[in-house]
Structures are given as C-alpha cells and as structure tokens.
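In: how would this look folded up:
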Amino acid sequence: MTSDRDDECYDVFIVHSSEDNSVAEQIDQGLTDKGLKTFAHYKDGIFQVGRRVFDNVLFAISRSDIVLILLTQNALSSHWVTFEILIGLEKSYRENAMCVRLVFQGVSETERLGFKTGTLELIPDIVVDFSEDSWKGNLVSKIKEKVTMRDILPAGNVAHGLVFSYYFGYLAYVLPATKEAIKKSEYYSEEANIFSQKFVIIIPASCKPKSIEGDYGDFLIEKMPKPLEMEFTHGDKKRKYNPTVYKITKTQTTESFFFSADIPFILATMSKMKELGFADIDLRFQVPRFRMTLRELVDHRNNPKCKNTSIIIQFEDKDAKTSPAKDIWNALQDEFSDQKETALLSNVVSSEGELKDRDQHVTAIVTYSSDVEADKTLAEEIMNFFMEKNVKFSNGDAKMQFKGLSRSRWNIFVVSESAVKDVTMAIQFEAALAKSISEDKVQVIPVLVQNSDINRISPHFACTTLLKKEDPAYLDKLWKTLQAGDTKMVELLPAGVVYEGLAYSYFVNYLPLNLIGKTEEGRDFKGRFDDGMKKYNGCCKCVYKLFVIVPASCSIPGPGTRFPKEEHLGPLEPVVIGFRKYFLQLYRLTLENGEQVCYAREYATSVITLHKMTGLVFSGLNGVEMKDQVKKFVEFSRTIVENPLFNERIGGNIVDKCEIVYFDDKMGQKMEQVTAVLEERLQEYIK
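Out: Okay, the predicted model is just below:
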C-alpha cells in the first residue's frame, strides 16, 4: 500500500522557518480562501514523519507548481530556506518557467533590497501587509503571474556539479582508505587514542581554500610534517593522495587530538567565478548547497564504504581571525566522548509489541534510555497510548533488538541530549534507518524529549523529520504516520545542470593555471614544449596546443593508453602553484605521409563524474541524460574558452592554446577515428 500523498500535487508549497508557523498559517489560509491547494511545513502530516528532511524538501518541491518562500526576520539567515530557494530555481531551469516567489513580511525595505541581490534579483517578490484588505488578491496575482526564464540563468547548479566532481575525483578514494592510512601513520602508533578515525572536510563560506593552522587563542592547530599516503588511478592518470594531518590543542587544558583534513580546492572554482565576474554566482546559496549535497552523498545508503567516515564543517571566514578551530574541537570531542561512554550500554531498553493495522499485522519497537527519567516517562507514555490502540507490549528487558528489528514494521526512538550519546542507541538507530532506506519505506520515527535542544542533537539522529513531545498533538501525529501505510523513504535528487559545474571547475580552476602559468624555471606554455622537445629528442614539427579529449561514454581508459600511430614521449616541466603541480603530456603522432608531429593531449577527467553518477541511484542521472550532458559540457566549454571576457579576466589567452575534441565512442567510433581527427587538426596547424 502506498500513501495517497505520494501522488498528490499542489499549487503552492509554502517554505518557512519553524519560528514562523503562525505567519505561514495566515498566508496558507489566505491562499486556500482563494481556491489554491497548498502544501506547508507547519501542517500536520505534510512533512512525512520518519522521512529524511532532505527528502521531504525534494518531495514537496517536485510536486508543487510554485515554491513560495516566506521571508521574515527569522528566515533571512536560515540555511534550509536558502537551500529550498536553490532547489526551486533548479526546478525552474528544468521546466523553463520561474516557479519561485518571495514573500517578505515584517522586513524593512533596506533588508529586502539587501537580500534581493545576485541570484535573487531574478525572482518575483511581494511584500505582504496583513492590515491591507487586498493582500490575498495581490499575493495570488503574483503567484499566477507567468514568468519566463531568462536566456542566461545564474549558475544555480554549479555547487551540485562540484560536489560530485569532488566526490568522484577525491573522496571516493580517500574516505574508504583513511582509517587504514591513519594506522600506518607514525603519529598513530603513539597517539592512537586521540587520533580521529574520521576525515574532516572543512568548507569556508568564502570558497577560498587556505591552511587552517595557526594560534587562535583558545585553540592551537598545527600542521604535522608527514601527511597520510595513498595512491590510486583516476581516469587515465595515476595520482597520489596525501591528506594533511593536523594536531589541535586546547590551550587551557593542553588536551589534544590528531585528525586528517581537507579544504576542498574545488571550492576555489566558485570564488574565482565571483572574482572574475564572468558568471553570476551567489555564494549564499552555493555553499549550503555544496555542504548539504555532500553530506547526503557520502552518507547515502548506496555508499556503505563512505558512510560515517567523515565530519563536515562549514564556517564563516570573514577575516584572518576566524577559524573552524572551535567547531573542529567540538566535533572531535563528541566523537571520542561517544567512544568512551560505553557505561550506558545496559540502559538501552527496547520494548516491542504487535500493532494490528487494518489489513496487516506489524511489529512496533520503542527504544529508549531507561536511566534518564524524562526518556523513560516519554517511552511509557507512547507505549500506554499504543496499548489504548490495541498495541500489546511486553515488559521485556531485551537489549540490542536486532532480531526484532529485522521483522519490525515501525521503530520508535525516544531521543534526548543524553540518549544520543549512547553507543548502543546510535548503533540500533543506524541499523533501523539503514533498513528503512533499503526497503524505501518510512519505518523510523524519532520522538524528541521535552526541553531537549534540537541543536545539540547529532545530525545522525536529526536527519529524519521528528516528532516533539512539546507538541500537544504528537501522539495523534504518530498514529497518523503509522496508519498512513507505505510511504517512500527516498526522493531522487534531479541531476540538474551538472555539466556547468564540471566545465567551470575544469576551465576556471584548472586549465588556465596549466596553460598560462610559468614553471619554476620561468618557462611559459611554448617554452615548456621547446624544453620537452629537447629533452625527448622530438626531432619533428611541434604544434603548441593541448587537445582535450571528451568521449561520449564519459569513460576514460587507464594510464598508458595510446591512440594508433601515437607515441607518448613523457611529461613537460610542470607549473607549480602552492603544493599542486600541473603537468602536460607530450605525444608524437605519425601522419599518413610519414611526417611526425608533437603535441600535448589529455582527457577531460571532469566528465568521469557523469559516467560514475549513472551508477549512483542518488544522483538521478541515467545514461540518456549523461549523453545529453556531456554534449552540453563540450558546447559550454567551447563557449567559455572562446569568450573574450573570460580570457581577459584570467590574465591570459587560452583560446589559442587548447582545443576540445569530442568523439561518440558509444556510436561505434574507434580510437582510429580520434587519430584521424587529431591528424586533420594537426595538419591544419602545421600549414
């Protein structure tokens, strides 16, 4: 049985901060009075209890014609509100019609104008004054107004593409290998008890990666001399991955932790785009989008190797004095506190009973920490309510009900600040949630104990939409959820315009550095070729060009693969910027007339992301869409490279230094055909 609400559609989805329930209710009633069918956060049963918050948002937006964002003093700084605006903009792009509207209420004109900058300039908005009789009609008119998308949409999907690029190019290798690499580290042998097993990912709001080491008063972060060591093959290149090891010390107590961390270099794509002024990008939306999508990706059910292997920290780096030190310390302290608090293991109690539904028998289990009076009282209240509904619970004292879990239909967890620290509770919750997601049915229902601070509840427990004891109707909502039948657990995230982020990453954050930068010896692009020709005894003509190969399959052969009649001579002297080295590979091709020509080429490794996304359910990208996106990647990349403003802003001309070569290997084109294309282009250049 599937819940009816899974197939329902709505005229308007009202997005609002939880502090604005009363305002949202007033707007909702006004729209209902005008005959619109609405969907709103505050309504009972609208956001499905037990479904992940991320999925509830995607569900609501995908089934609503208009996304109405209520902006009050409470909502202006909400990360969830900005995230929902961006998802709405992506829906607008897919449907080629603006479906987002902004409603300002109780906000000054100065604040409204300050908020409506960048991306938000495109979105129709209205100020609602409840004292005016005409507010309902004016709002409905704004909602029904047809707004065509502009030809050039702000870069709304850049962060989404960058997340997948960062994951497949780095995290997919590093996260599963971190624990073993740590054990081989010289610091681990002496500091095993204070070396975090999780990889810390630090996201600066400015998108300007920089070292986190330094003295920050209460905390000292030191960069250790030796990083972790890993080596993998990505696309056609062998790569060494060396995550940095840090030591953080609380100066007052001299307590310390060791941890490995990364500040994603790919984020610089967005800061550079903003600085260049080449594309309209709003970091207020892109950074939360990057963080939220990354968290969903690394902890997804289809990603067991990466699940629970990372800590993601976003921080405001407004000046040199701000740092993520405190957030890092708190996250590591929580990790080690969880490991130490094993004394509570005997206090986790699971009581189970049979719940008679209309047409089936299902089992419900209530799990709680019995040594906390408030938790115990709430659990008893839930069980007493179930008994009134013909749910018979035993007074069993069973621990770790994995056997019961495997046959249970519903798992209710009493959640409090103390309960979430219990290792047994965490393991049981994780197992229940994994079962729920794998079966694609809502099964896990957290209930928050009264007076517990939701902000102090681990995201591990708060990732699903929960009930609150402080809500007088929480038991009725619980019962409605159980009676609703099977509700889907996971919403697929539409892949959106991934190619934009991939193209910007490759042509803003990588290629110009390689083509315009100089080596430590001062050699420019042409000088690197001349040096390579001498080094490898080229003895032939040279085309000073990098050919970027893009296969339609987005699948790249392994290292050492050569095209027919081609010889790999070796790498040119690299451009070194910071700790990164940018190489070009020199090749020699024998033409049909026997003449030989040297040139550089590489695969556009960014498109590997599209290929790998098709194998990940969460991405929402299938093979047909992949082929469409890779074609758009090629077209968009050529647009970037040939744009005079882009070449001017990056400080040098790359249009005459590279060329994109696309071939449809899915249509039977062989490497011989790529050679033919290369030969044709080389002959043109040597003329």
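
In: C-alpha only now, for contacts and for neighbours.
Out: Fine.

In: could you pull out the strands for the stretch 101-250 of the chain?
Out: Counting by DSSP state E, counting those that start in this stretch, the stretch 101-250 of the chain has strands at residues 125-127, 195-204, 214-215, 219-223, 230-234, 237-241, 244-250.

In: for residue 614, which of these is the nearest?
Out: Among these, strand 230-234 comes nearest to residue 614, with 17.0 Å by CA to CA.

In: by contact count, what packs against the closest one?
Out: helix 172-184, strand 237-241 (3 or more CA pairs under 8 Å, 6 or more residues apart in numbering; DSSP states H and E).

In: and stretch 94-104, how far from the chain's centre?
Out: Here stretch 94-104 is found 22 Å from its chain centre; the criterion is CA atoms, centre = their mean, to the nearest Å.

In: before we move on, what about stretch 439-450?
Out: Centroid separation for stretch 439-450 versus its chain: 23 Å, with CA atoms, centre = their mean.

In: hey, where'd the strands end up in the stretch 451-600 of the chain?
Out: Ranges of strands in the stretch 451-600 of the chain, per DSSP E, counting those that start in this stretch, are 467-468, 541-551, 566-571, 575-577, 580-582, 585-590, 596-603.

In: residue 152 is nearest to which of those strands?
Out: Minimum separation from residue 152 across those (CA to CA) falls at strand 541-551, 24.7 Å.

In: ok, and what's touching that closest one?
Out: 525-526, 529, 596-604, 607, 634, 656-665, 682, 685-686 (CA atoms under 8 Å, 6 or more residues apart in numbering).

In: just the ones of those residues in helices?
Out: Among these, DSSP state H puts 525-526, 529, 634, 682, 685-686 in helices.

In: run this one through as well so I can compare:
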Amino acid sequence: MSNQRKRNKIDVYLIHSAEEKSYANTLKERLESYDLSVVTEDDTEPGKYHVQGVSSFVQSCSKCLVVLSESSHNSAWCTLELLLALEKSHRLSTMSVVVLRVLGSTKWQFQLALEMLNTVPRIDISSFSEIENEEILSQLVCLLKDNRTMEDILPAGNIAHAQVWSQYTGFLYYVLPEIDKMIGSTELHQANRDRFPLMMYELVPGNCNCPRIIEDIPRDENRKRITLMKEKTGKITYIHAGNTRTVDLPIYRVTDHDGTEYYCVLEIPNVLLGIQKMIQIRTPSKLQDVDVQMHMSKFYYTLAGILNHPNLPGTYHKARVITFNEDQAGFVLAEEILKAVKEDLKPYKQHDTSIPRKILTDRRYDAFVFNHEEDNPAKDEIANFLEEKGLTLCYESDRIGGSSFNFSEQLNDSRWTILVLSKSALHDPKFSHCCFMLVGEFLRTKRLGIIPVLTDAGHEDIPEAIRIVTYTAVDNNRMYLERILTTLRGEMIPYDTQSLMPAGDVAYVLAWNYAVNYLVDVMPGLGKVITETLKTLNMTPQTCREKLYLIIPKSCDCSQSLVEKDERIKFVKTTPETHIGNLNRVYTFDLYKFEFEGKEYHFAGQYPAPVACLRRMYDLKVAGINERKMSSQVEKFCEEITTVLEHKMSEHFTNFCEIVFYDDRKLSLSEELARRIDSP
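Out: You can find the predicted model right below:
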C-alpha cells in the first residue's frame, strides 16, 4: 500500500469489546499483512471526545468490521458503533459493515444488529483461534474489499408500506367507497340497523397469525362469541390492473355478555399472509429475517394513517384498524371488536374511527420526553399541550444519578418516548449517542415506541436507525400536537392535507408478495383453463401458448384494458374461475388475439397488480412517489420478478410466465408481443 493511500484512507475500522482487545490486535496484524490499513478505538486522537472519535473513524473508513461475540453484543459502545456504520451505509447506499461472528453464545442483552444484521456480510467462526486460518482470513479480506451497494445486500425496502399500499390500491380503494351499500343491501343489516355499523374492520394480529375464518381468542368450548354468518355482503365488481374482480365480504356475529348480538364486516388483510409465506418457502435472505412483531406494528400504523387521510376521501372514515396481542393477559378478541362496533354505532358521534389500544397500560407515564437543552421551547409546547389533555409525562431533567446513556428506568416506566430532534441537536455527538441508545433499547424489546418530532430537521436529517414509521414535524397550525396525542392514545393518526406518508423502496417486496400471494396459487392451473377455453372455441391447443404474459408498461399506466391499450388487440374469452386466498376470491385469465403483419396471434395476458399499485401511489400524491421514483421502482420490480421466476418456489411455472416490459410511449403492445411470441 502506498504512503499516499495510507495518509488519505482507512480501509477498516475494527469494532470490538474491551474483553477482546488481545484478539483484536492479532486480527489487526493479520489484516494489515493483506495490505489493509486498520484502526481501532486505541487510535483515537488524545483529548478527543470518545463519541467524536468513534464517529470520525466510522465516517472515514471504507468498512467497519464488527467482532460480534457475547461481550460486544452486550456493549453499549459497540451498539453505537454498529448503528453509526449502518446509518452511513444507508446514507451512502454502500454496504459499510462486515461482521465476524464468534459462535458459542446466543443469550445476548442488546438487539445489537437491528432487523438487518443477519443480512450484513458475515463470517462465522467457532473460536478466536480460527483467526489464524488462512482460508477464513481470505474470505474475510474479500468481504472487506467488496464494494456492493445496499440494494444488493440489505433488507427489502419498506415491507410494511409495500404491503399496506398493495392492500389499499388493489382492494380497499375499490371496496370502501361502496361499503355502506354492500352492507346496507343485506337482510342482516336491514333487520339489525342499530347493531350493524356501515363500516369495515381490518384486524391486524400482532403475531401475524392469519386464520381463514376469524374465531374467538381465547377459545371457549362452552360459549362461542364470534360466528361467521352464511350471508355475505352485496357484491361489487371492479377492474384493477385491467382485470375484472367480483368481491363480497364475510359478515360476523359478535355476542355481548348479556346475549345481545352485533354484526360487522371483519377481515384480516390478505397481504399479511405474504410475510409468513415468504419465510416458509425460504425466499432470499433479504426477506428471511423480518421481525414479525415490529413489522405488524409498522403495518398497523401505516394502514391506520392511510385510512385516516383526508386527501383520500373515498376511503376516509370507512374502515377501522384493530390491532391486538392475543398473548396479553386477559385479552379477549370479542371484547376488542365489540368496543369498536359500539363506538361506531353511537348516535350523533363525531366521525372518529380511532380506538384505544390495550398496550402497556401498566406504565406510570404516558410518555418520556427526551430533547436537547436547546430545544426546550419545543419540548415545553408539547408538554403543555399533552398535560392539558390529561397525559402524564416524565422528562430528561427528572433523571437522577446513573449513566447519562442508560434510559432503562424511563423506558420501563413509559408507554412511549417522544424524541425532539433539531439539526443542531443531531450534530451534538452526546445527544446522537443517546438517541442511538434509545433506539437500541426499543429494538431489543421489539417495541415500536418512539415518536420523533422534527423541529427544523427534515426526514433526510434523521439517522436511518431512528427513522421509525410514526414521525411528525412541527407546524404553525399545531396539527403536529394532535398527531402526537392520538398516537399516545393508540389511535389512528390524523394527517393534514399536506402530509405525505413516504413509502420508500417498495419494489422488492411488491414482487415477492405478488409471487407468494398470487402467482404460486394461480399459475399451476393456467394450462388447464387455457386448454378448456380453447376447446369451447373449437380451437386447437397450438392456437395459444400455455403461458401468461405479464404486461408491464414503462409508464405503469394500467387503467385501460389491453383492448383499449392497443386497438389491434381484441378480447376473445375469459377462462373458468379460480378461487384463492383467505376470502376465497375469484380470479380468471383473459385470452386475446391480434393481427400483426398479416399473422394472427392469441395470448393470455394481464398487468401485474403491483405495477398498478405503483401507478396509484403516484396518482394519489400522498405516498411521496414522483414520476422519477415510480420509473425506478417499476424497473426494480421487473428485475426482482425475474429473480422470483428463477427461485425454487417458481420451478413448476417458470416456463409458463413471461415478463413483457416495454416503453408504451414509443412502442405498441401488439408489436412487442408479436416479437416475443415468434421467438422460440
């Protein structure tokens, strides 16, 4: 290595606990023999504040190498260093972390690795003596010299947002505007108007247990309080992604303690099955290490926020989201449902679809407020408002004794933590360290309990590690205070008309969700229904390939049917029905034909629903997706769906599915299809 390179660049910052110092020094020497420059915390400049030194090394090195053992896993300093490295990785979109994991203990205090550590490049060794093994050392050096991007390695974008928007754009967007008519047309509602609200209830189980039929939790063999009725709601038919769908919804009877029978439309969002399926069928590691409990919390708040967004008038206050933890002592699902139903049946009630959540009710305080001393005015405004509303708070100033980085007492005593963030506060190393320690504690306990409040800071200023779903910004009309209040009460989050709900990178999850919740179920029957349909038309099997063409226009515009998209294309016939999913929904394929350059072609084709989802997210203007972002997401979706079709779970239909990605502003669909069908 040249002297110039040594002066200008650090290759590796070695993160280890004090107990492993001798092993770390040995490892440092071995790595330097491979022409890598390595520093440890011992190389911090004398007199420099320790957190500043750590941060400086993390920012200036190419890679952070974390020696992950029981000692380092329980070290607050190692937690800080890893969080800083992960934050840098996200900011620069380059993987800056490598893990050397020493096996032998799995009983760790801190959830050091967040949700993503298992997907960070890693080498496992059984003991420190294996550092001398040349093969292992060579593998480690290769990882340290690797320049892969975050997209190549880290988890699959925003899983919760992807699933919520998929549920919303493909189902709720069409159903909720008609929900009052669907329910009102039933005999059950006409006979029980005062006990059957014109609302839909979305159940979000904290453990992601998604039964096909909703039943009592806990079960009581002597008394059944939740019963699926034979009658369903009225049907509606809508066209989504160019495909016709007919939907009716299940009706449940819920019996009160006094025998009074109430009725409601209940469902567990079908997309939630995707998480369990993706784990069960062993999708790539990006989706294997999802923390289900954290995911369900994010899903709840994201869906609740969308359904309570005034810029979406068709679905505004048409549904209520109920999340629950069936393992909580004394929990009874029927009681949670009845509480919501009775609230919605109150005469002259203000239209409020919120419902308190029975979570952490045994805590002394509603919230712990943590802020930098320069942000006391913002803290005072928040505190005065909340205390006037009857909430109990504790503050950083209440802490007496103990480490300034130890928040366990405050977090154990409080249901939520309000984190006031300004640009100046985030530039204070000690304050930033405290923020990371707070996040580490919540990740360790798998609670989504932080509400970041931004004063003059923007979303991009928040370290990636603390970009929690529920965050709000100070505004002149004090709407942000209402958002904090309803979050603390465990209610749906109100948004003003300017509020966005940034969706982030959703393409990866949309692709896998589409595969496990749709393609895996419907594709095995494709050949059979095409053959049956051709017989009814007196056509030979050779007329139409047993293949489904997934039509993906670059514009993501799936509002028109394929017939409207290209005047050459003519509809032929719809195949027999296929029933899949928790709600036994009906799905079909459509056959088409067209002529091109004197030759007639037949094909089965459809738009993938996730492409329509991306377009709807763009059109609705509340998902934080612009045209450039939409274009990049659809290209990522095409790349990932290609990977999906190469995965083992797709092996029985890989050859019966083809992606047709084309620029619909420059090329006709029939021309592109003719080229593909003629290809061997």
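
In: and the TM-score between these chains?
Out: Once superposed, chain against chain, the TM-score is 0.58 (TM-score structural alignment, normalised by the length of the second structure); 458 aligned residues with a CA RMSD of 4.8 Å.

In: so which of the ones in helices among the contacts of strand 541-551 of the first structure wins on neighbours?
Out: Most neighbours among those, by other CA atoms under 10 Å: residue 529, with 25 neighbours.

In: residues in contact with that residue?
Out: Going by CA under 8 Å, 6+ apart, residue 529 of the first structure touches 544, 572, 586.

In: how about 10 Å then?
Out: If a contact means CA atoms under 10 Å, 6 or more residues apart in numbering, then residue 529 of the first structure has 523, 535, 542-545, 571-573, 584-586, 598-600 as its contacts.

In: buried members of those into PyMOL, please.
Out: Selection of buried members from the contacts of residue 529 of the first structure for PyMOL, criterion 16 or more other CA atoms under 10 Å:
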select buried, resi 523+542+543+544+545+571+572+573+584+585+586+598+599+600
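
In: closest to residue 443 of the first structure among the contacts of residue 529 of the first structure?
Out: Distances from residue 443 of the first structure to the contacts of residue 529 of the first structure, taken as CA to CA, are shortest for residue 584 (52.8 Å).

In: give me the nearest residue to the alignment partner in the second structure of that closest one, chain neighbours excluded.
Out: Aligned counterpart of residue 584 of the first structure in the second structure: residue 589 (TM-score structural alignment). In space, and not counting its chain neighbours, residue 589 of the second structure is closest to residue 575: 5.4 Å by CA to CA, 6 or more residues apart in numbering.

In: thinking again about what came up before, and which of the ones in helices among the contacts of strand 541-551 of the first structure is nearest to residue 295 of the first structure?
Out: Distances from residue 295 of the first structure to these, taken by CA to CA, are shortest for residue 634, at 29.0 Å.

In: report the contact partners of that closest one.
Out: By CA under 10 Å, 6+ apart, the residues touching residue 634 of the first structure are 499, 503, 548-552, 604, 607, 640, 660-662.

In: pick the one among those residues closest to residue 215 of the first structure.
Out: Nearest to residue 215 of the first structure among those is residue 503, at 37.6 Å by CA to CA.

In: before we move on, back to that, will you turn the strands of the stretch 451-600 of the first structure into TSV that also has distance to residue 211 of the first structure?
Out: Putting the strands of the stretch 451-600 of the first structure into TSV (distance: least, CA to CA, whole Å) gives the following:
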stretch	distance to residue 211 of the first structure
strand 467-468	41
strand 541-551	32
strand 566-571	29
strand 575-577	15
strand 580-582	14
strand 585-590	30
strand 596-603	30
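
In: could you point out which of those sits nearest residue 156 of the first structure?
Out: For the strands of the stretch 451-600 of the first structure, the distance to residue 156 of the first structure is smallest for strand 541-551, at 24.1 Å, taking CA to CA.

In: report the aligned residue range of the second structure for the closest one.
Out: Using TM-score structural alignment, strand 541-551 of the first structure lines up with residues 543-553 of the second structure.

In: for the matching stretch, how far is the first residue from the last?
Out: Using CA to CA, to the nearest Å, one end of stretch 543-553 of the second structure lies 25 Å from the other.

In: burial measure for the closest residue to residue 669 of the second structure other than its chain neighbours, as a count.
Out: Spatial nearest neighbour of residue 669 of the second structure, excluding adjacent residues (CA to CA, 6+ apart): residue 566 at 6.4 Å. Residues contacting residue 566 of the second structure under the criterion other CA under 10 Å number 16.

In: then residue 383 of the first structure?
Out: Residue 383 of the first structure has 22 neighbours, counted by other CA under 10 Å.

In: name the element it belongs to?
Out: Element membership of residue 383 of the first structure, judged by DSSP states H and E, is helix 373-388.

In: helices or strands next to that helix in the packing?
Out: On a contact count with 3 or more CA pairs under 10 Å, 6 or more residues apart in numbering; DSSP states H and E, helix 373-388 of the first structure meets strand 348-356, strand 361-369, strand 391-393, strand 410-415, strand 444-448, helix 474-483.

In: tilt between the fourth one and strand 444-448?
Out: Relative orientation of strand 410-415 of the first structure versus strand 444-448 (axes from the mean of the first three to the mean of the last three CA atoms, to 10 degrees): 30 degrees.
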